[in-house]
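Asks: Sharing a sequence plus its predicted fold:
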Amino acid sequence: MKQISVLVIDPVGLHARPATVAVNAASKFKSEVKVAYKGRTVNMKSIMGVMSLGIPTQSEVVVSCEGEDEEIAIKTIEEVLRAQKVIA
């Protein structure tokens, strides 16, 4: 399993638009992709799951990938979130 801990820097937090981009990126991989915040973990391939976390700005979240393409999955998701200026 690969995981990264990131800080959400978007002033609005992880809101719908970048969450949708992240969910679309996660959905392309066979690996199980999850995001955890405040003790709750959800499937990052589910927009409803990600939005249900209500992640505000300056929050630390953990993204984890487990499966055959976990290495490229974690790198891609990190790149997508950085490109959307959601994480530092």
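Replies: Perfect, thanks for sending it.

Asks: only C-alpha atoms for contact and neighbour calcs from this point on.
Replies: Will do.

Asks: Please spell out which residues along the helix of greatest length in the chain are buried.
Replies: As assigned by DSSP state H, the longest helix anywhere in the chain is helix 70-83. By 16 or more other C-alpha atoms under 10 Å, the buried positions in helix 70-83 come out as 70, 73, 74, 76, 77, 78, 80, 81, 82.

Asks: another structure for you, compare them:
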Amino acid sequence: MAERTVKVASASGLHARPASIFAKAAGEQPAQVTIEKAGGNPVQASSILMLMTLGAGNGDEVTLRAEGEGAEESVAALAALLEKDLDAEA
């Protein structure tokens, strides 16, 4: 299992545009990835609706987890995305 905890860099957190970009990228990964805030339940990273229910704001720590083939690469790619300000992406 691959796991990484990162801080959400987007100014608006994982809401609206950043959630859409992140969910699309998660859906393109070879492994199924979950994301969770501390004390919360893990949700499917590729579901924009589930991402919005996390309530992850700017600076919040979230944990990404994946199992199976491509797990390490999937977690690394999505962690890198969360560490960028997706609000500023064109």
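Replies: Everything's here; your move. None of the values given here were measured: they were computed from a predicted structure.

Asks: Next, the TM-score between them, please.
Replies: Aligned and superposed, the two chains score 0.82 in TM-score terms (TM-score structural alignment, normalised by the length of structure 1); 86 aligned residues with a C-alpha RMSD of 1.8 Å.

Asks: Is it correct that residue 24 of structure 2 falls within a helix?
Replies: Yes - assigned with DSSP: H, G, I helix; E, B strand; the rest coil, residue 24 of structure 2 falls within a helix.

Asks: and it, what is it in contact with?
Replies: Counting by C-alpha atoms under 8 Å, 6 or more residues apart in numbering, residue 24 of structure 2 touches residue 46.

Asks: In space, what's closest to the residue of structure 1 most remote from its centre - neighbours in sequence excluded?
Replies: Residue farthest from the centre of structure 1, counting by C-alpha atoms, centre = their mean, is residue 68 at 18.3 Å. Leaving aside its chain neighbours, residue 68 of structure 1 sits nearest to residue 31 (6.1 Å; criterion: C-alpha to C-alpha, 6 or more residues apart in numbering).
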